[in-house]
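K.L.:
Next come a sequence and a model predicted from it.
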Amino acid sequence: MGLSDGGGEMKAVILAAGEGTRLRPLTISRPKVMLRVGDKPILQYAIDALREVGIRDVVIVVGYQKERIQTYFEDGSDFGVSITYEEQRRQLGTGHALLTARDHLDDDFVVVPGDNILDGRMINQLLENRSDITVLVTEHAQPRKYGVVELDGDRVSKIVEKPPRRISNLISTGIYHFTHKFLDLLDREVGAGRFELTHAVQTAIEEGVEVKGTLTDGLWLDVVFPWDLLDLNARVLPDAISRKAGTIEDGVTITGPVSIGDGTVIRSGTYIKGPVAIGEGCEVGPSVVIYPTTSIGDNVTISPFTEIRNSVIMDNVAIGGQSYVSHSILDEGSTIGSHFITAAEPKLLLMENELVQIDKIGTIVGENCEISSRVVVDAGRTIGAYCHIEASNRISRDIPDSSRVI
């Protein structure tokens, strides 16, 4: 399936230059594509999906915090692909990003967003129905945030980027198949100041080019706001590989699918109910309770008598004893004192001038925070990166980056 129409190996371009400003403070020092969901960064899902269908020649367009991507994936050999990097110095749009990879493209190719969760079945569906231009389409409850697609049979009759009103519940997944000649049209569009791929595809439709739309039932998940990470984590963890390495002491109870990394120690009296993923070099317990859909990064310390539910704990986090963390995200390098409590409850949040109902949310703590003992955080509050919270505080409002609460 990894063959182009010309008979050579199909290439793929992954667009991974974006910053992810709506995900602050989690994207202060990393691009959106390097946020961890389940047991790996978001970008790795795209790479794994391409490899599954036999596409191993990959160009990644990087930009914001590019070093985080290049250091992690290097030349791709550890992930079963060959990676070349191109930099989009200004993040003008997806069409502009694709053009930066033009010198590597001499036949038809696939374009994949690096900031979505997807699977190989989607890429197969795209290639099985390919035309000069093919758009992979899915249904979405909030289509106005995306490129909205109108279909006439299997042909795209119209594609509109983030329309002001609802015109369809079908959206572009950002996954495309193009022939090489599309790049000339794209170059013309970008030169005219129309920087999105959807703009160029709509122009192709108006010029009479056949644009196919393939409706997918594969896994496609997007992260728009920080709280989305919890939902995505819960969706992908049940499919993560169950692996128990490290040291598990006597008296530990583990049920359901649980992955434990090398060098991790699970102390006696600890109870873990999967799906749960725990990284490498962690120390958990004794007498810690971890409930389902929790993802824990590398080099994390969780002290005794702490309970964690449905949360994402990034790398190098330390959580003090007798704490309660529920429906929360703790970013990398943060140190949390004992008796830390995150309230978790349903909330109606204002996001980009829209009220969004969240079933249950706790707290977001940005990277490299220092939180002293006996701090309680109200549901739905965010503590920005590099904050210092002194002991016995109750956090009832959002705290900006680099703040000190005394």
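P.N.:
Happy to help now that I have it. Numbering: from 1, shown residues only.
K.L.:
rest of the way, CA atoms for contacts and neighbours
P.N.:
OK.
K.L.:
hang on, residue 233 in a helix?
P.N.:
Yes: assessed with DSSP: H, G, I helix; E, B strand; the rest coil, residue 233 lies in a helix.
K.L.:
number of nearby residues for it?
P.N.:
Around residue 233 sit 23 other residues, with neighbours defined as other Cα atoms under 10 Å.
K.L.:
Helices along the stretch 301-406 of the chain, start to end?
P.N.:
Under the criterion DSSP state H, counting those that start in this stretch, the stretch 301-406 of the chain carries no helices.
K.L.:
Below is an additional structure, to be compared with the one above:
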Amino acid sequence: EEGKTLKGWLARGNWTDVGSPHSLRQAERWKLQDIAITDIIGDLSMHGARVQGPVQLGDSITLGKNTRVIGPVAIGSGTTIGSNVLIGPYTSIGDRCIIRNNAKIFSSSLYNRAIIGANTTISGSIIDNDTHIGERCSIENDTVIGPRVVLRNNVVVHSKTRVWPEVVVPEGTIVKEHILNDKFDLRCEGS
């Protein structure tokens, strides 16, 4: 019977398990693997940058001097990437993001309007909408930084840590445990 199959549940909108960060990153990898060629949707400003496909680039993107993008990667419209930045494989960057000089981003998902400070490294993580990561920060694997979070400069977020939403993490903090805002749902488990 159609209604009792997984396909039937999905078609009716009853699928409510959002999954773990690892499963979300894996889904992103599958989506990025479908990019077959480098596809530039609109205007692209490159200043000595190198793009090794496959890469999907939205409209009005700026890539700074000596920046390298190694696909598969998708970059949304209106995103500005500074000089000497390295964007590694299996990275998805949303619309109107700003990535400052000397940042390194590997196998991560940045949602819309994220700002990543200079000399920051992000690896295997999810960065939600309107989040601001300061300079010289390190975001380790399987981390989720929720919406409208601010990480000040020199913050280290250890693996498998959750910070959300609307939290401000002071400069120089080493985050080893979840930081959750009491005004929001405090659950952070997934499948």
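P.N.:
Now that the structure is in, tell me what you want to look at. Model, not experiment: these values are computed from the prediction.
K.L.:
In contact with the equivalent of residue 373 of the first structure over in the second structure, which residues are there?
P.N.:
Residue 373 of the first structure maps onto residue 153 in the second structure when the alignment is built from TM-score structural alignment. Residue 153 of the second structure makes contacts with 133, 134, 135, 136, 137, 170, 171, 172, as judged by Cα atoms under 8 Å, 6 or more residues apart in numbering.
K.L.:
Tell me which of the residues you listed fall in strands.
P.N.:
Counting by DSSP state E, the part of the contacts of residue 153 of the second structure found in strands is residue 133.
K.L.:
Now the two most distant members of the contacts of residue 153 of the second structure.
P.N.:
Based on Cα to Cα, the longest span within these runs between 136 and 170 and measures 13.2 Å.
K.L.:
Give the residues shared as contacts by the two.
P.N.:
Common neighbours of residue 136 of the second structure and residue 170, counting by Cα under 8 Å, 6+ apart, are 153, 155.
K.L.:
Between these two, point out the one with more neighbours.
P.N.:
Taking residue 136 of the second structure and residue 170 together and counting by other Cα under 10 Å, residue 136 has the greater number of neighbours (19 against 13).
K.L.:
and the counterpart of residue 87 of the second structure in the first structure, how many residues sit next to it?
P.N.:
Structural alignment places residue 87 of the second structure opposite residue 290 in the first structure (criterion: TM-score structural alignment). Using other Cα under 10 Å, residue 290 of the first structure has 24 other residues around it.
K.L.:
shouldn't residue 290 of the first structure be in contact with residue 313?
P.N.:
No: counting by Cα atoms under 8 Å, residue 290 of the first structure sits too far from residue 313 to count as a contact (11.6 Å).
K.L.:
sorry, back to before: what subset of the contacts of residue 153 of the second structure is buried?
P.N.:
The neighbour-count test (16 or more other Cα atoms under 10 Å) marks 133, 134, 135, 136, 137 as buried among these.
K.L.:
Tell me the one among those residues nearest to residue 118 of the second structure.
P.N.:
residue 135 (4.8 Å).
K.L.:
Map that closest one onto the first structure.
P.N.:
Alignment note: residue 135 of the second structure maps to residue 338 in the first structure; criterion TM-score structural alignment.
K.L.:
Same check on residue 119 of the second structure?
P.N.:
Using TM-score structural alignment, residue 119 of the second structure sits opposite residue 322 in the first structure.
K.L.:
Residue nearest the middle of the first structure, spatially speaking?
P.N.:
For the first structure, the residue nearest the mean C-alpha position is residue 42 (3.9 Å; Cα atoms, centre = their mean).
K.L.:
Tell me which residue of the second structure matches up with that one.
P.N.:
Aligning on TM-score structural alignment leaves residue 42 of the first structure without a counterpart in the second structure.
K.L.:
my guess is residue 42 of the first structure meets residue 117, correct?
P.N.:
Yes: proximity of residue 42 of the first structure to residue 117 meets the contact threshold set by Cα under 8 Å, at 6.2 Å.
K.L.:
My guess is residue 56 of the second structure contacts residue 36. True?
P.N.:
No: applying Cα under 8 Å as the test, residue 56 of the second structure and residue 36 come out as separate, 9.2 Å apart.
K.L.:
show me where the stretch 1-150 of the first structure has helices.
P.N.:
For the stretch 1-150 of the first structure, the helices defined by DSSP H, counting those that start in this stretch occupy 42-52, 66-73, 94-99, 120-128.
K.L.:
Pipe these into JSON lines and attach distance to residue 227 of the first structure per row.
P.N.:
Putting these into JSON lines (distance: least, Cα to Cα, whole Å) gives the following:
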{"stretch": "helix 42-52", "distance to residue 227 of the first structure": "15"}
{"stretch": "helix 66-73", "distance to residue 227 of the first structure": "22"}
{"stretch": "helix 94-99", "distance to residue 227 of the first structure": "25"}
{"stretch": "helix 120-128", "distance to residue 227 of the first structure": "25"}
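K.L.:
closest one to residue 14 of the first structure among the ones you listed?
P.N.:
helix 42-52 (7.8 Å).
K.L.:
tilt between that closest one and helix 66-73?
P.N.:
Helix 42-52 of the first structure runs at 50 degrees relative to helix 66-73, counting by axes from the mean of the first three to the mean of the last three Cα atoms, to 10 degrees.
K.L.:
Give me the aligned partner of residue 103 of the second structure over in the first structure.
P.N.:
Counting by TM-score structural alignment, the partner of residue 103 of the second structure is residue 306.
K.L.:
okay but its match is in contact with residue 326, surely?
P.N.:
No: the pair formed by residue 306 of the first structure and residue 326 falls short of the contact definition of Cα under 8 Å, at 10.9 Å.
K.L.:
Now do the same contact list for residue 114 of the second structure.
P.N.:
Neighbours of residue 114 of the second structure in contact, by Cα under 8 Å, 6+ apart: 94, 96, 97, 98, 127, 128, 129, 130, 131, 132, 133.
K.L.:
Likewise for residue 113 of the first structure?
P.N.:
Listed by Cα under 8 Å, 6+ apart, the contact set of residue 113 of the first structure reads 14, 15, 16, 46, 174, 175.
K.L.:
check contacts around residue 172 of the first structure.
P.N.:
Taking Cα under 8 Å, 6+ apart, we find residue 172 of the first structure in contact with 135, 136, 137, 138, 146, 147, 148, 149.
K.L.:
What about the fourth one, how many residues nearby?
P.N.:
Using other Cα under 10 Å, residue 138 of the first structure has 21 other residues around it.
K.L.:
I appreciate the help and will end here.
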